[in-house]
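In: Provided below for reference: sequence and predicted model.
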Amino acid sequence: MKTKLRNNLRELLLTFLVIWLPLAYALWIYPSLPENIRINFVSLISPTFEYAPKFLFIWGLPIFMTLIQLIVYGATAYREITKPAFARFVLWIVPLNHIAVYLSILFYALDSHFNINKIAAIFSGVMFLISGNYMPKKMVVEEKPAPRWLAYLFILVGLTAVLVGLFLL
């Protein structure tokens, strides 16, 4: 039990490192970033909150994602996940999403021709594909697996998103 807890804490610290690692790049390019960084790329959501001050974006997003990662870690520690590979996948969703989003927004801030929608579509598609693969399996003790049709739907949506990202965006 102690070894498992130590390994889980080690992995949690590693995910924190991955969340904070892009900050080094952000601080390196800080002088060349605009004063306000665009953070809303879907104008239907909230057209009044499209930009954030660069200081708030650079420091705020890693802090927010670290807090989200703590919640995810707590949830996975609370519920016993039967498949170690799925538990690892759940623990790494937040850091990998953070890297994709954070770096994409920074690249867009440096060059407005950077296609952030392509990255979002491909990355979201891959997450749907992986999730669809795990859905029909029993992952949590005392819970039934998701229906197989839902897993197929996730795989179909994921494959569509990856193909749209690769060829249409």
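Out: That came through fine.
In: okay, CA-based contacts and neighbour counts for the rest of this
Out: Will do.
In: I'd assumed residue 34 was in a helix, is it?
Out: No: secondary structure of residue 34 (DSSP: H, G, I helix; E, B strand; the rest coil): coil, not part of a helix.
In: Tell me if I'm right that it and residue 109 touch.
Out: Yes: here residue 34 reaches residue 109: they are 6.8 Å apart, a contact under CA atoms under 8 Å.
In: Show me which of those two is the more surrounded one.
Out: Neighbour tally, residue 34 and residue 109, criterion other CA atoms under 10 Å: the higher count belongs to residue 109, 20 against 13.
In: what ranges do the strands span in this structure?
Out: 36-38, 51-53 (DSSP state E).
In: TSV for those, including distance to residue 124 and mean neighbour count?
Out: As requested, the strands of the chain are exported to TSV (distance: least, CA to CA, whole Å; neighbours: other CA atoms under 10 Å):
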stretch	distance to residue 124	mean neighbour count
strand 36-38	20	18
strand 51-53	23	15
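In: With distance to residue 73 added, can I get those strands in TSV?
Out: As requested, the strands of the chain are exported to TSV (distance: least, CA to CA, whole Å):
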stretch	distance to residue 73
strand 36-38	30
strand 51-53	28
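In: Of these, which is nearest residue 128?
Out: strand 36-38 (26.0 Å; CA to CA).
In: so what secondary structure elements neighbour the closest one?
Out: Counting contacts by 3 or more CA pairs under 8 Å, 6 or more residues apart in numbering; DSSP states H and E, strand 36-38 packs against strand 51-53, helix 54-78, helix 84-110.
In: which of those is buried the deepest?
Out: helix 84-110 (a mean of 18; mean count of other CA atoms under 10 Å).
In: okay, now the one to match up with it:
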Amino acid sequence: MTKNKWVLMAITSAVILATMLYGASQYSALPATLVTHWGVDNQPNEWMPKALVVYGLPLLMLAAHWLAVGTTYWASSRGKSAPRFERITVWIIPVVTVVIYVATIRYALGQAVNIRLWAIAVVGAIFIVMGNYLPTVPVSTAHQGWVGVGYHVPWQVKNPAGALKAMRVLGYVMVAGGVLMLVSLFFPPVVSVVALVLLIAAMIVVMPLSYRWTTRTDK
């Protein structure tokens, strides 16, 4: 990785770990166990020990952050770089961590927190932002199976134009799905579940289409 990437990695990692300061400052006021999962109806259904949430959750998110960013940077080193898309990827887990962590602590303190609102809003926003920038990711055929940055297919790319089309379609699907999830907040919780299922299904459908587009050799 370049020096700038190491610096950004250090900053984002610090953001994740900094959430512990908020949890530690409220530690004595927190109950012995904290809610860590809610149903679509905003009702809690899973709990964890206080110390594990306050200190363990940020460490878990940090590990996930390193894995996700490391994979993205590794994919970038194998092909053409996409700086803007990479910067978005680097900030996703830190932002999610701050929102989830603060909401969890505030809920445990007895404050009114609409978990569904925050969860759907963050997920929807991520899909919209990533989908918006995904079509700008350059296509690379230098290594078998890699298309752009972090978008992996198990077949050889023979048609760069088709690969770019696949990325563009996937981007449109992600943006449309993100908007649909945000709109679902104005309806009963089950609508948010349906919106997420439709988004995942649409993204899965793009994969076989991308196979046809990327492996076709135009004459």
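Out: Cool, got the structure. As the structure is a prediction and not an experimental result, all values here were calculated from the model.
In: Superposed, what's their TM-score?
Out: TM-score for the superposed chains, counting by TM-score structural alignment, normalised by the length of structure 1: 0.84, backed by 161 aligned residues with a CA RMSD of 2.2 Å.
In: Mind putting the helices and strands packed on strand 36-38 of structure 1 into CSV with distance to residue 26 of structure 1?
Out: Shown next, in CSV, are these (distance: least, CA to CA, whole Å):
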stretch, distance to residue 26 of structure 1
strand 51-53, 14
helix 54-78, 7
helix 84-110, 7
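In: of all those, which lies closest to residue 150 of structure 1?
Out: Here helix 84-110 is closest among those (CA to CA), at 17.3 Å.
In: now residue 53 of structure 2: how far from residue 97 of structure 2?
Out: 12 Å (CA to CA, to the nearest Å).
In: got it, and residue 140 of structure 2?
Out: Where residue 97 of structure 2 is concerned, residue 140 of structure 2 sits at a distance of 32 Å (CA to CA).
In: quick one: contacts for the residue most central in space within structure 1?
Out: When CA atoms, centre = their mean is applied to structure 1, the residue found nearest the centroid is residue 97 (1.8 Å). Neighbouring residues of residue 97 of structure 1 by CA atoms under 8 Å, 6 or more residues apart in numbering: there are none.
In: Aligned to it, what sits in structure 2?
Out: Matched by TM-score structural alignment, residue 97 of structure 1 corresponds to residue 96 in structure 2.
In: Compare the strands of structure 1 and give me the one nearest residue 9 of structure 1.
Out: Of all the strands of structure 1, strand 51-53 sits nearest to residue 9 of structure 1, with 32.9 Å by CA to CA.
In: Where in structure 2 does the closest one fall?
Out: Against structure 2, strand 51-53 of structure 1 falls on residues 47-49 (TM-score structural alignment).
In: Stretch 66-76 of structure 1 now?
Out: Under TM-score structural alignment, the match for stretch 66-76 of structure 1 is residues 62-72.
In: The matching stretch vs structure 1, average distance?
Out: Superposing on structure 1 places stretch 62-72 of structure 2 at an average distance of 1.5 Å from its equivalents, by mean CA distance after the TM-score superposition for structure 1.
In: Please work out which residues outside that stretch touch it.
Out: 13, 16-17, 86, 89-90, 93-94, 149-150.
In: ok, those vs residue 174 of structure 2, which is closest?
Out: Checking these one by one against residue 174 of structure 2 (CA to CA), the nearest turns out to be residue 89, at 14.5 Å.
In: what's the spacing between the residue nearest to that closest one when sequence neighbours are not counted and residue 118 of structure 2?
Out: Nearest non-adjacent residue to residue 89 of structure 2, counting by CA to CA, 6 or more residues apart in numbering: residue 69, 6.9 Å away. With distances taken as CA to CA, residue 69 of structure 2 is found 24 Å from residue 118 of structure 2.
In: Touching, residue 165 of structure 1 and residue 119? I think so.
Out: Yes: at 7.1 Å, residue 165 of structure 1 and residue 119 qualify as touching, with contact defined as CA under 8 Å.
In: need the contact list for the residue nearest to residue 137 of structure 1 when sequence neighbours are not counted.
Out: By the measure of CA to CA, 6+ apart, the closest residue to residue 137 of structure 1 outside its immediate chain neighbours is residue 145, 5.4 Å from it. Each residue near residue 145 of structure 1 by CA under 8 Å, 6+ apart is listed here: 135-139.
In: Many thanks, I have nothing further to ask.
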